[in-house]
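Asks: Let me see the structure of the following:
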Amino acid sequence: MKLLVAGADRVDAGKTTFTVGLLDYLDAVGFKPRAGNDHWFHHDDYSHAVEQGRLFGKDAKRLAAASPDDLDPEDINPIHRLWRPSPGEGAGLLGQTDREFVVDRVAENYVVNEPVEIPPEVRKYLPLEEAISVSSLPELNEVMGNLHLVALDGIAGRIADRERAVVESYGNVARPLREFEPDAVAVVEPARVRIYEGERYTKACSIASGGPEEGQLEERVPSVVDLIDPVGSASLPALSSEEREDPSAVASAYERGYEELFAAVE
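Replies: Below you'll find the predicted structure:
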């Protein structure tokens, strides 16, 4: 059984909380193929990882801890991007008007955005001596077409090898792995989850991409779910911070949503 958890909102949809409860409920391994955090907005999480000479985020850490195996965040999250705010009018290397990418961890490799000021802690703690430096979008695209895709292919293989796996997307991106076709999909947003058949959801992703050129962009969940009807839904109660940190408590609170998700597989 392969399941996908995606978010209807760009941030704070509740994907990770839903996923950790699902991992406990199903006794499955969680995967976060791509993730990122921000030097400013997630500074505590950033510092916790970087001071260990590592780069990962809170979501991957929670998924690894909730999985049955003894896993590190990097085992389930091959690509992590560190961002920082970018005040002013410039759009930056990736066309973001409010933030700029600093460094990617791709498996055990690092890719540095050369024109951007690297935080001192990154220089101090991360092994950047052999990092790949990029200073233009064509350079970054070339690196991503090689290094990043190899890492994603590798995690896709590991997901395929698992009898039960749950893949969590990032932001409101509809699918984090292009070739991954889940058995069912949970689209999470504050207070509810909507359930979709995996095959129909995958086809809707292809339609939403629009064509060869547009297909280079990531499909967003709202564009995809506008094309298909859910096969189930459930309310998600508000949880305390203590409950959110306990996978078994989440599993109990969200049980109705998980039952709807499994019904879409059968």
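Asks: alpha carbons only for contacts and neighbour counts from here, please
Replies: OK.
Asks: Tell me, how many residues neighbour residue 199?
Replies: For residue 199, the neighbour count with other C-alpha atoms under 10 Å is 14.
Asks: same for the strand or helix carrying it, what does it pack against?
Replies: Element membership for residue 199 (DSSP states H and E) is helix 198-209. Other elements packing on helix 198-209 under the criterion 3 or more C-alpha pairs under 8 Å, 6 or more residues apart in numbering; DSSP states H and E are strand 184-189, helix 221-225.
Asks: one more, for comparison:
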Amino acid sequence: MTPEDGLGPLATALVAAGRVAVLVTVREARGSTPRDAGTCMIVAGDEIFGTIGGGRLEWAAIEKAQGLLASGERNAIMSLPLGPALDQCCGGHVILALARLDKALAASLTREEEAARAGWPVVLLFGAGHVGIALAEALRPLPLGFRWYDERPDAPSPARRDAPLDAIEQAPSGAAIVVMTHDHKLDYGIAEAALLRPDFAYVGMIGSSTKKARFCRGFIANGHDPAALARLVCPIGAGPVKDKRPAVIAAMTAAELLSVLLTQAPLD
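Replies: Sure thing, here's the model as predicted:
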């Protein structure tokens, strides 16, 4: 299941509204395919929600789903060798399951999406300034659990007002910590607490080489193991693109987080 598409609530809403629709699910994906097994889309007449990879594979699935709606049939299976049948360069083999949406199927889809989300890696973002807001927007559609914190009373919703150090203490193992608050001293305190937990997958702090050097001196002066500093990413989102616009920093940081938190198969 790929719940980044968020189709469960949509399926429930369609059923509640009396809309006829078909859920298309990639049941099996062998070899090189556009999407993995479990990926879904919904065909509701001429409206399509989600994607199973586009191209002729998706067109064939949409046509079959629309035929299912017209005929009144409830289920169908499509077995598609992508190269021979559809002339797609992927060359793998996909089996699609098509089922008319009903209340039970919509509820099952929602449960599967919720279960999948529970296993997503978690990102804790501290700070809701210009870059923080841009990063929150960049992370929202990604398959990552997301928690956002800013203690200021005028911080934008849905940033939480929880105490940062409590959030660090309660964060799950394997989480990523991104620090970019309105105050350098607060940044240092959060980053220090995060580095004292060796089980985090990523600890990043916005800033410059000067800010990092100052933090490192303070970290050592506080009696902590200098070896922990090797885990600190500062500046975040660094790379060949030298651009300080919030949206660019956010995009680079989101890519950095994905490279650490997700293991993806290479594209052909």
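Asks: Quick check: TM-score for this pair?
Replies: For this chain pair, the superposition-based TM-score is 0.29 by TM-score structural alignment, normalised by the length of the first structure; 123 aligned residues with a C-alpha RMSD of 5.7 Å.
Asks: ok, back up a step: now, of the helices and strands packed on helix 198-209 of the first structure, which is deepest in the fold?
Replies: Highest mean neighbour count among these (mean count of other C-alpha atoms under 10 Å): strand 184-189, with a mean of 27.
Asks: tell me what it is packed against?
Replies: The contact analysis (3+ C-alpha pairs under 8 Å, 6+ apart) places strand 184-189 of the first structure against strand 2-7, helix 15-26, strand 192-197, helix 198-209, helix 255-265.
Asks: Helices of the stretch 1-150 of the first structure, start to end?
Replies: 15-26, 43-50, 58-66, 73-76, 120-125, 137-143, 149-161 (DSSP state H, counting those that start in this stretch).
Asks: what angle sits between the first one and strand 184-189?
Replies: Yep, that's helix 15-26 of the first structure we're talking about. Put simply, helix 15-26 of the first structure runs at 140 degrees to strand 184-189, going by axes from the mean of the first three to the mean of the last three C-alpha atoms, to 10 degrees.
Asks: tell me the angle of helix 15-26 of the first structure relative to helix 58-66?
Replies: Interaxial angle of helix 15-26 of the first structure relative to helix 58-66 (the same axes, to 10 degrees): 10 degrees.
Asks: quick revisit: let's have the helices and strands packed on helix 198-209 of the first structure in JSON lines, adding distance to residue 26 of the first structure.
Replies: Listed next are these as JSON lines, based on distance: least, C-alpha to C-alpha, whole Å:
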{"stretch": "strand 184-189", "distance to residue 26 of the first structure": "14"}
{"stretch": "helix 221-225", "distance to residue 26 of the first structure": "24"}
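Asks: wait, which of these is closest to residue 101 of the first structure?
Replies: Closest to residue 101 of the first structure of those, according to C-alpha to C-alpha: helix 221-225, at 22.8 Å.
Asks: packing partners for the following helix or strand past that closest one?
Replies: Beyond helix 221-225 of the first structure on the C-terminal side, the first helix or strand identified by DSSP H and E is strand 232-235. Applying 3+ C-alpha pairs under 8 Å, 6+ apart, one finds that strand 232-235 of the first structure contacts strand 192-197, helix 255-265.
Asks: Quick one: residues in contact with strand 232-235 of the first structure.
Replies: With C-alpha atoms under 8 Å, 6 or more residues apart in numbering as the test, strand 232-235 of the first structure has contacts from 191, 192, 193, 194, 195, 196, 256, 257, 260, 261, 264.
Asks: Please list only the buried members of those.
Replies: Among those, those classed as buried by 16 or more other C-alpha atoms under 10 Å are 192, 193, 194, 195, 196, 257, 260, 261, 264.
Asks: Tell me the one among those nearest to residue 59 of the first structure.
Replies: For those, the nearest to residue 59 of the first structure is residue 193 (18.7 Å; C-alpha to C-alpha).
Asks: Now do the contacts for the closest one.
Replies: 186, 187, 233, 234, 235, 236, 257.
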